[in-house]
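Enquirer: Quick one: sequence plus predicted model below, questions after.
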Amino acid sequence: MPLDPKRLRVIGQKNISHLFRIIGGSGRDSITVNGCAGADRRMLPPYVVYSAKNLRDAWTIGRPQGCRYNCSDKGWMDSTVFVGWFEELFLKSIPSERPVILFFDGHKSHTSVRLIQSAMKNRVILLKLPPNSTHTLQPLDVGVYGPLKTQ
């Protein structure tokens, strides 16, 4: 999600002239929000990645229940952050009945030896979707995020 005010989309009540306030900044920072849902329609809490060296307490005020946070240089997922999501949020949020399948996009930043080892240990089958196909294959991209991006 870019933080450039010219590229932001806001959802709100009609006929309200000021839904948000523009604040200073370079407009080049990004925040990644990793969402995950099960076939049983259960949503996992969001996992938010800020562009920073250290997480600020102010960024977590009023957070949704169970939400987790992390940081990376550009605010994007990298292999360390993705493993953090997998081990800190995903594994703790899914049912104990295993095996389970995790569908995820094929970006190289999401795959690492540590992820594979952790998945094998916890009886999680990793199903990596082909690169550049999530806009048509990944259920959350098709049914949730895609429609939001086109508004």
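Expert: Thanks, I have it. For clarity, every value in this text was computed on a predicted model and none was experimentally measured.

Enquirer: make it CA atoms for all contacts and neighbour counts henceforth
Expert: OK.

Enquirer: Tally up the residues packed near residue 30, please.
Expert: Number of residues near residue 30 (other Cα atoms under 10 Å) recorded here: 19.

Enquirer: Next one: it relative to residue 101, how far apart?
Expert: For residue 30, the distance to residue 101 (Cα to Cα, to the nearest Å) stands at 29 Å.

Enquirer: Residue 149 now?
Expert: With distances taken as Cα to Cα, residue 149 is found 27 Å from residue 101.

Enquirer: cool, and residue 84?
Expert: Applying Cα to Cα to residue 84 and residue 101 gives a distance of 18 Å.

Enquirer: And these two? Which one has more around it.
Expert: For residue 84 against residue 101, the residue with the higher neighbour count under other Cα under 10 Å is residue 84, and the figures read 17 against 13.

Enquirer: Quick one: residues contacting the most centrally placed residue in the chain.
Expert: What sits nearest the mean C-alpha location of the chain, by Cα atoms, centre = their mean, is residue 34, with 0.8 Å. With Cα atoms under 8 Å, 6 or more residues apart in numbering as the criterion, the residues that contact residue 34 are 46, 47, 48.

Enquirer: Buried among the residues you listed? Need that as a selection in PyMOL.
Expert: Typed into PyMOL, the next command selects the buried ones out of these (criterion: 16 or more other Cα atoms under 10 Å):
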select buried, resi 46+47+48
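
Enquirer: dropping in the other structure now:
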Amino acid sequence: MVTKSHYVRKNLILMKDMGKKNRGIRAQWTEKTMAEALQLLREGNSQETLARRCGIPRRMLRNHLESGLSKHSLGAKPLLRTQENDLAVKIIRFAEKGFPLTSKSLRGSVFKFCETLGVPHKFNKVTQLVGKEWYRSFLKRHPNISQRRAQQLQKLNRYIADDYFTKLGSLLDRKGLKHRPEKLHNMDEKGCRLTLQNKQRVLAEKGSRRVHLIAPEHGENVTIVACANALGQVVLPMIPFKGQRQKPTYTDGLPAGSEVCMTPTGSMTTGTFLTWLDHFMSAPPTILIFDGLSSHLDVSIADKAEPLGIELFCLPSNTTHQPTHGRDCFSPV
């Protein structure tokens, strides 16, 4: 005996199979077929006739006719189709110079790019990162780029060191700066603790000649951005202070031409680095060696440095003893 539930199950199975078949017949045409159909359509043939003959939906025929494209593609189009090739070239060039982009820094740079140019998107404005799905699709569209595990200096071996100095030597040869030490600069930042500048009046026994004041254990730190070339010629420092409003006392005692700026944390950020590049302004061409802090690794920094004739080159991670450390620039500090 056939029951009502039997017909219900049978109809559900048929509907499920129909859904599978519909998903399987999407875009069952070739670019050659589409090109021929568009040519016949321009000659005055009926859309309905060509749709049946070529197996192409009428709406798709009309869309391709209006756009003039016959390329076979499914899904959403890349958001930055024209800029992606340039971005892929930059990623490879950054890796060769010692500061490969991480997935997070790339996603953040693309988000800023879309916001700056007003490109409509649906990315998360809270995290200010493009989606992971876009990132995976980007890697599929550019198979010459792959994720690699970075090798840090703490795992240094002869081959890693040789590769690093080979790349630096190649850059010097390519720019013709191997015997131009004045064109080879190293930039670094140093944190210093603020101390009391004026002697304070304190209470003590009458007649005491020497009264010492204990400095606070947790003083406020300030960052000094220093730079010098291989001849020992220094660039005037830039000091990012924590806060929003700059006080006139911040420039007291600084050498003429020094730069002072305000940041939320009092340390270097991407925006501060961009400001420092304007302050640096060495006669091109020049090579700027710096460390690989995450705040320094941004596409916008390279985009600004390139027109200024500044070639960026990054030190390996965990390189504490830079040329500007020790007895060179920061020993008095």
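Expert: Now that the structure is in, tell me what you want to look at. All values derive from a computational prediction rather than experimental measurement.

Enquirer: For burial, what's the neighbour tally of residue 271 of structure 2?
Expert: By the other Cα under 10 Å criterion, the neighbourhood of residue 271 of structure 2 contains 13 residues.

Enquirer: Same check on the one 10 residues further on?
Expert: Counted with other Cα under 10 Å, the neighbours of residue 281 of structure 2 add up to 14.

Enquirer: measure it to residue 212 of structure 2 for me?
Expert: Counting by Cα to Cα, the gap from residue 281 of structure 2 to residue 212 of structure 2 is 45 Å.

Enquirer: and if you look at residue 41 of structure 2?
Expert: Between residue 41 of structure 2 and residue 212 of structure 2 the distance is 95 Å, computed by Cα to Cα.

Enquirer: So for these two, which residue has more residues nearby?
Expert: Comparing residue 41 of structure 2 with residue 212 by neighbour count (other Cα under 10 Å), the higher total belongs to residue 41, at 17 against 7.

Enquirer: Confirm that that one sits in a helix.
Expert: Yes. Residue 41 of structure 2: assigned to a helix according to DSSP: H, G, I helix; E, B strand; the rest coil.

Enquirer: Tell me how far residue 51 of structure 2 lies from residue 33 of structure 2.
Expert: Using Cα to Cα, one obtains 11 Å as the distance from residue 51 of structure 2 to residue 33 of structure 2.

Enquirer: so where in structure 2 does the longest helix along structure 1 end up aligned?
Expert: The helix spanning the most residues in structure 1, taking DSSP state H as the definition, is helix 113-121. Helix 113-121 of structure 1 falls opposite residues 299-307 of structure 2 when the two are matched by TM-score structural alignment.

Enquirer: starting at the chain centroid, how far to that stretch?
Expert: 10 Å (Cα atoms, centre = their mean, to the nearest Å).

Enquirer: contacting residues around that stretch?
Expert: Outside of stretch 299-307 of structure 2, the residues within contact range by Cα under 8 Å, 6+ apart are 106, 109, 270, 273, 274, 277, 311, 312.

Enquirer: Return the members of those residues classed as buried.
Expert: By neighbour count, with 16+ other Cα under 10 Å, the contacts of stretch 299-307 of structure 2 hold 106, 109, 270, 273, 274, 311, 312 as buried.

Enquirer: about what we covered before: so which of the contacts of residue 34 of structure 1 is the closest to residue 145 of structure 1?
Expert: residue 46 (13.4 Å; Cα to Cα).

Enquirer: Would you mind confirming that that closest one makes contact with residue 65?
Expert: No. Counting by Cα atoms under 8 Å, residue 46 of structure 1 sits too far from residue 65 to count as a contact (9.1 Å).

Enquirer: how about the strands in structure 1?
Expert: With DSSP state E as the criterion, structure 1 has strands at 31-34, 47-51, 68-72, 100-104, 124-128.

Enquirer: Pick the most deeply packed of those strands.
Expert: Highest mean neighbour count among the strands of structure 1 (mean count of other Cα atoms under 10 Å): strand 47-51, with a mean of 22.

Enquirer: which bit of structure 2 covers that strand?
Expert: Counterpart in structure 2 of strand 47-51 of structure 1, with TM-score structural alignment as the criterion, is residues 238-242.

Enquirer: Surely residue 189 of structure 2 touches residue 228?
Expert: No. Under the criterion of Cα under 8 Å, residue 189 of structure 2 makes no contact with residue 228, lying 11.8 Å away.

Enquirer: possible to save the contacts of stretch 299-307 of structure 2 as JSON lines with distance to residue 62 of structure 2?
Expert: Formatted as JSON lines, the entries for the contacts of stretch 299-307 of structure 2 read as follows, by distance: Cα to Cα, whole Å:
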{"residue": "106", "distance to residue 62 of structure 2": "37"}
{"residue": "109", "distance to residue 62 of structure 2": "37"}
{"residue": "270", "distance to residue 62 of structure 2": "47"}
{"residue": "273", "distance to residue 62 of structure 2": "50"}
{"residue": "274", "distance to residue 62 of structure 2": "48"}
{"residue": "277", "distance to residue 62 of structure 2": "51"}
{"residue": "311", "distance to residue 62 of structure 2": "49"}
{"residue": "312", "distance to residue 62 of structure 2": "50"}
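
Enquirer: In space, what's closest to residue 37 of structure 1 - neighbours in sequence excluded?
Expert: Ranked by Cα to Cα, 6 or more residues apart in numbering and with sequence neighbours excluded, the top spatial neighbour of residue 37 of structure 1 is residue 43, at 4.3 Å.

Enquirer: looking at it, that neighbour is touching residue 67, isn't it?
Expert: No. Applying Cα under 8 Å as the test, residue 43 of structure 1 and residue 67 come out as separate, 11.4 Å apart.

Enquirer: Now do the shared contacts for these two.
Expert: Among the neighbours of residue 43 of structure 1, none is also in contact with residue 67 (Cα under 8 Å, 6+ apart).

Enquirer: okay, the strands of structure 1 in TSV with distance to residue 138 of structure 1 next?
Expert: Shown next, in TSV, are the strands of structure 1 (distance: least, Cα to Cα, whole Å):
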stretch	distance to residue 138 of structure 1
strand 31-34	13
strand 47-51	18
strand 68-72	22
strand 100-104	8
strand 124-128	10
